[in-house]
Each structure stands twice: as structure tokens, then as C-alpha cells.
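Undergrad: Pasted the sequence and its predicted model underneath.
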Amino acid sequence: MNSSDDVDALLYLSFGGPEGHQEVRPFLENVTRGRNVPPERLDEVAEHYHHFGGVSPLNRLNRDIMSSLEGELAERGLNLPVYFGNRNWHPMVEDTVERMAADGVRRALVFATSAWGGYSGCRQYHEDIARARDAIGQQRAPELVKLRQFYDHPLFVAANADAVTRAYAHLPEDVRTQARLVFTAHSVPLSAEERSGADGRPRWYSRQVHESARLVAEAVGVTGYDVVWQSRSGPASVPWLEPDVCDHLDQLSARSVPAVVTSPVGFVSDHLEVIWDLDNEAAEKAGELGMGFARADTAGTDPRYARMIAELVSEHVENQRVRKLSPLVTAGCTANGQLCVAQGCC
């Protein structure tokens, strides 16, 4: 797949989110199916959605990004229709791929809204693609090739770095220079991290998060920072990546840190886990501790994010060079559509 003539479309593949009170519980059941999440945890998370009218901002944010992306592609002479599909809620990816087939699409690239390796950030999107193709039959289904991970793409790093700089400016001047920079990402079970990658080292997800945080901090000019986790959803008996962001705020307060800037580098959009876990819970915790608190924007609201996606497409269809800032592996999954597991990343 090395020419624009070979590609008919782009599938924008995301997580999904409810858009009304009645959709919240079915959406959460889709998300947690087979994961042994206690019903009381679903009830708790459902209340977070109901607090915001039962609507996740994710679908709206994705549609905004897609609108910008279409313009970016057109500027490059890549007049590809952009289709929208989700893993967990409408528009479901199976329905979207069915529509693509009906429209005559034969070969499409897939941009998944996760920068990372690991199961949920990479391989599960391959499973989504395979499931959607199986649903309509391999003969009718278009070929779907997932674009590479982008945790270290210069535009992704720059968008996050500028967001951090703006967040610092929101803190009072008397604590700004003493504020601790804290990066957050979605926690995952330790069982997923303890299995090894191709080089025998720990799994790629947390390594890539730490690398992205390092690159952003370096771009901002901050040498002291932390990487913490948020939004765990499994039973208490199952160990997940720690520390949790709110527990970490307690630790920083005990060290007399007067303020924090949080950067949700592990998330590309301000969806509910960002606005609840950080803008509500973490902000309230900081207030209780008497700490200044500022939260950086996610990269998806920055125009460079859509530009980055267009650049990833250009890597494929125009053989543009791969731009990355880290020596860590970036899973290919591009030239031949093979599962990332072939390269040991997920």
C-alpha cells in the first residue's frame, strides 16, 4: 500500500461514548464485558456520566477532529472520505465497515485514537478491525490497515508541551515555579505489564507513556516530573499500575509541594475520565490539601493533532518519512497490516 491510488478511505476508529442517559448502562456493559468488573463499580461510573447529562464528550470531540482532518487531507491532495466507527458504542465499527463496503471502499487505512502499544491501546483495535470484517464477510469487507502508534510523534509531543506551558500560566505566580509536573495515563492491570515484549523487558504501554512524558517535559524545560495513573476499573483484589493520581497528591502534599500541573498525556481527548478523574476528583483533592492545581489540555483540541493524523496517512500513501522522537519501537502495523504482537509490542 504505497500509493494514493491504492487507498479508498480512512476509518477513524475510537472507543465510543454514550450520548444520553438511557445509553449509559448499555455502553458501560459493552466496555466491561468479560472483565469481571463489579456491578457497584459500574453504578459508580454511571453516576459520573449522569452528572454530565449522560453524555460523553468523546463522540463530539472526535467529530470535530475528523472535520479538521478532512481539511488537512484535502490540503495534501488526499481526497479520502473519513468514516467514523467505535468499539463500544454507536456508530459501531461493524456498522461503519458495512457502510464502507456498500460505498465501494476496497482498501482503507485505520487511525485508532490511541497513541500506545499494549492490549487495549493497540491489539484490541486490531481485534475490532477483524471483528468488523468478519461481520460482513471477508469477501465483501474492505482491506483495513491500522496506522502506527504516535506517542513520540513531534506534533503530538509539541501539542502536549504547549498545553503544559499554558497550564503553568494558570497557577498563581507565587507557586508557579515550585509546581510539580504530573503526567497521567489510564492504569492497566499489572498482569498485562508483567508479560514481556520482544526484548524481554516489560510491556510497551507503560514504557511508551514514560517516554512520551519525558519528551513533553524536555520540550517544556522541566526536569522534575512524575508519571502516575488514573481511572482503574477492576476489582480491588487485582493489582493495577500505581500510584493513583489522588494518592500521589497526598504524597506531594506531605513533601510540602505547593502546587501541581497535571498533564493527561495518556489521553488524546477530554473525555469523561479526564474531566471527572482530574477536573473533579483530583482538583477537589488538591483543594482539600491546600495545593494549587492546573490541568493541561489534551492534544486532540490542538490543530496539530489533525495535522499529525494526515501526516501518518502520508507516510503510507506517499512514502513520506517516519517522524519520531524516541528510540523506542513504534509498532509498524502499517506496511502489511500484521498484528503488533509480531513485533512484540502488544
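TA: Received, thanks.
Undergrad: from here on, contacts and neighbour counts on C-alpha atoms
TA: Fine.
Undergrad: ok, which stretches of the stretch 201-346 of the chain are strands?
TA: Counting by DSSP state E, counting those that start in this stretch, one finds strands in the stretch 201-346 of the chain at the ranges 225-230, 259-263, 292-295.
Undergrad: structure B:
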Amino acid sequence: MCPAEQIPSTPSAQVLFASAAAAAGPAHVEVPVAYDALLLAGFGGPEGQDDVIPFLRNVTRGRGIPDERLEEVAHHYRHFGGVSPINDHNRALKAALEDELARRDIRLPVYWGNRNWAPYLDEAVQDAASAGHTTLLAIATSAYSSFSSCRQYREDFARVLIDTGLGETVTIDKVRQFFDHPGFVAPFAAGVLEAVSAFLDDGVPADGIRVLFSTHSVPMQDAERSGPRDVDWGEEGAYAAQHRAVGEVIMADVTAERADAGSIAWDLVYQSRSGPPSQPWLEPDICDVIETLPEQGVQAVVIVPLGFVSDHMEVMWDLDTEAIEAAETAGLRAVRTPTPGVDPAYVSGLIDLVVERLDGTPASERPHRTDLGPWFDVCRPACCENVRAGFKPAASGIAP
């Protein structure tokens, strides 16, 4: 049974800034909606050395973190000339989405805005409204459920509509979280298969290979509250459950192609934690795990950036730099597999999610690779609470 089938209906639901079809709070919107435009919502990143600290101030706004502590993170960006790859990746993704829309003869413009750096979401929504596009469908560049990967985007949608005064005229719905959509899973499975096959064909035994599925760590309190509160996800919440479910699917796909890969072990690991040592975050850290692998007889490690849609700074620094160095120090062969980026399967899958909402596709007909899907179109009450900040107004979900 998928989570949507376990959640009771909410007839008196309040969904802020929603289209008429989503306003009542159905788990899945199964009637067609005539959207005017798409809103591609990104995280944002600096594009020069002078941008780094102002960008990090935006990311940590409201937390009172002094610049000297921000500089500890800034050196990751400064190592790459102060430029995050994320904006260029989103420019490429926007162009790829526009090409796929044109190929299918779907006439929807794509507006792109970021949460933390230019071009900002505020500008994108104002540009859309100025062009007469007021019924928007958002695609956030994050596949999983947690405060930082879903609700924070929804809160920013609401903030933008409130701050710009457009809340009376503009609505913003959001496509479902796509962690188990075939278009998202396929590029990862292909990358793992290629890496595993290369090691096997080079004489590394299956029990000498370890696959590490890596994702961004989050505070345990946020993890516990990720996903709908009416489902028991365990102490690590829906966030970890979704990653583990996708990891299982990918390894099953690999074994289906390579029977000799059946005994390859895998782990879900975490990276990029940034909180104080006193605050529990999801563990284990990828570098700590890599350090233990030689004593387990592991000779080669496949590092899979499962929590990322493109080569973010966290991929380039925490995986390509720190994790690879940890593997070299441990005497392990290592390879990092690709992120989806603008892989045709991924791009096509995102437009499939759009078509679901344009057509009102029944949930029973929506593709998903795990038993957790298809995920919700309208987030459920109290989904992905941020304990530190509490509930703020959020679009695309039932209040609070």
C-alpha cells in the first residue's frame, strides 16, 4: 500500500495559493488543470568570489551565523574560483525542458528562479505575472521529502506571493516529489551498472565491491518529521525511507543486467552536514564509512550521488574531492557515478510529471519504481516540519 492510500481525506483542508483543483487538498489532483507556465525552482549558487559570502548569508538567513564561520564553508567555493556549477546546470536544464516541451508541442513557457541567488524566485514570479501567466506549476530541483528539499521551497513560493502582493492573482502548484519516478531512477541505475561492470570485468570480485548511495545529511529532528505525519516512517523519516527504497530498486536493476553482481553490498551514507557537533544529524558520514571498508575486504567503491539532481558543489567537493581522497587513502579504487543533469530520461520524466497535472492523470496510472509512490501532489498537513523555525505559510500543501 502506498502512503497516499494510508492518508485520510481532509475535506476542510486549506491549501494556500493553489489552483482550484488543488485547493481542497486532494492527495493527487486527478482533474485537468490549464496551467499558464512552469516555474523551475532552484537552490542558487555564487558565480564569482565576491558572491560567496553574500550567497552563504542568504542560505543561512535568520540563524545568526557570523561571517567567520561562513568562511569555513566558503573555501569550498573559493577552491573552484567562487563559482558554483548549479546555475549553469539549471540554465541547461531550463533549455532542455523547453526543448522537450516543444518536441511534444506543449506550449508552456518556463520561468527559472532561485531561493538563494540571482535569478531569484521573486523576479521569476513577477515576470510570469507581468506576461499574464498566473496559474503556475512548479518543478523544484530536489527529488526527496524533507524540510530543505521540499517544504522550504513551498514556503518560499508563499513568501514570494505575499511579498510581491501577487497572492490574490497568482497560484503555484507543484509537481510531486519524483525520487522514484522512472526518469529520475534510470540515469542512476545506468551509472551504477557501468561502474560495477567495469570493476567486475577488471577482475574485482563482487564481494570486493561496495556501492555507497550518498545524500545530504539533515538534522535528525528534521529527518524524523519528513513526510506525512500519519505514516510511521521510523526515526529517520520519509527522507531516509525514500533513499533506501530507490537504492534497492537500483541494485535490483543492476543485478537483472549482471547476475554476477548479485552479492554486491550497498549502504546509504550521508555527507555535507553543517550543524554544530552537539546537534544530531543523519549518519554515517561517507568518509567514515570508506575508512572502514578495507577491513571488510572491500577493494573498490562506487560512489552514487543519489540525493542530487546535478553536480552541485556538494558533489564536486564532498564527493569528488573529499570522498575520493578518503578512498585513495584507504587504498581503494573508486568511481563517482553521474547525476541526472540533463539526461534525456530525466528531462522527459520531468515533463511527464507536468503532463500528469495537465491531464489530471489518476494516481493508479502514474509511474513509480517503489512501493512508496506515486508521491503526493498536495503535501499533507504538518509535512516536513522545521522544528527550529516552526510552521510558516507554504504553498502547494495543506496547512500548516
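TA: That came through fine. The shown structure was predicted, so the numbers you read here are calculated from the model rather than taken from an experiment.
Undergrad: against structure 2, where does stretch 74-91 of structure 1 fall?
TA: Aligned by TM-score structural alignment, stretch 74-91 of structure 1 falls on residues 102-119 of structure 2.
Undergrad: ok now do the residue nearest in space to the middle of structure 1, which residues does it touch?
TA: For structure 1, the residue nearest the mean C-alpha position is Ser114 (3.6 Å; Cα atoms, centre = their mean). The contact partners of Ser114 of structure 1, taken as Cα atoms under 8 Å, 6 or more residues apart in numbering, are Gly121, Cys122, Gln149, Phe267, Val268.
Undergrad: quick one: secondary structure of the residue mapped onto it from structure 2?
TA: Structural alignment (TM-score structural alignment) places Ser114 of structure 1 against Ser142 in structure 2. Put simply, Ser142 of structure 2 is coil when judged by DSSP: H, G, I helix; E, B strand; the rest coil.
Undergrad: Please determine how far Ser142 of structure 2 is located from Arg176 of structure 2.
TA: 10 Å (Cα to Cα, to the nearest Å).
Undergrad: Next: Phe43 of structure 2.
TA: Look at Phe43 of structure 2 and Arg176 of structure 2: by Cα to Cα, they are 18 Å apart.
Undergrad: How many residues are close by Val249 of structure 2?
TA: 18 (other Cα atoms under 10 Å).
Undergrad: thought it was touching Asp371?
TA: No - between Val249 of structure 2 and Asp371 there is no contact under Cα atoms under 8 Å: 10.2 Å.
Undergrad: hmm, back to that, only the buried residues of the match of stretch 74-91 of structure 1, if you could.
TA: Pro109, Val110, Tyr111, Trp112, Gly113, Asn114, Arg115, Asn116, Trp117, Ala118, Pro119 (16 or more other Cα atoms under 10 Å).
Undergrad: circling back to that earlier point, just give me the closest of the contacts of Ser114 of structure 1 to Met1 of structure 1.
TA: Gln149 (17.8 Å; Cα to Cα).
Undergrad: For Thr292 of structure 2, the count of nearby residues, please.
TA: 12.
Undergrad: same deal with Gly331 of structure 2?
TA: Neighbours of Gly331 of structure 2 (other Cα under 10 Å): 15.
Undergrad: that older thread, now for the buried residues of stretch 102-119 of structure 2, which pair is the farthest apart?
TA: Longest span within the buried residues of stretch 102-119 of structure 2, Cα to Cα: Pro109 and Asn116, 22.4 Å.
Undergrad: Out of the buried residues of stretch 102-119 of structure 2, which is nearest to Ala382 of structure 2?
TA: Closest to Ala382 of structure 2, out of all of the buried residues of stretch 102-119 of structure 2 and judged by Cα to Cα, is Arg115, at 21.6 Å.
Undergrad: which non-adjacent residue is nearest that closest one?
TA: Leaving aside its chain neighbours, Arg115 of structure 2 sits nearest to Phe43 (5.1 Å; criterion: Cα to Cα, 6 or more residues apart in numbering).
Undergrad: which stretch of helix or strand covers the alignment partner in structure 2 of Glu44 of structure 1?
TA: Counting by TM-score structural alignment, Glu44 of structure 1 corresponds to Glu72 in structure 2. Remark: Glu72 of structure 2 resides in helix 67-78, with elements defined by DSSP states H and E.
Undergrad: on average, how far is that helix from the matching bit in structure 1?
TA: On superposition with structure 1, the mean distance recorded for helix 67-78 of structure 2 (mean Cα distance after the TM-score superposition for structure 1) is 2.1 Å.
Undergrad: Against which helices or strands is that helix packed?
TA: helix 52-59 (3 or more Cα pairs under 8 Å, 6 or more residues apart in numbering; DSSP states H and E).
Undergrad: whereabouts in structure 1 does the helix it packs on align?
TA: Against structure 1, helix 52-59 of structure 2 falls on residues 24-31 (TM-score structural alignment).
Undergrad: any idea how far Asp226 of structure 1 is from the counterpart of Ala245 of structure 2 in structure 1?
TA: When structure 1 is aligned by TM-score structural alignment, the residue opposite Ala245 of structure 2 is Glu211. Counting by Cα to Cα, the gap from Glu211 of structure 1 to Asp226 of structure 1 is 12 Å.
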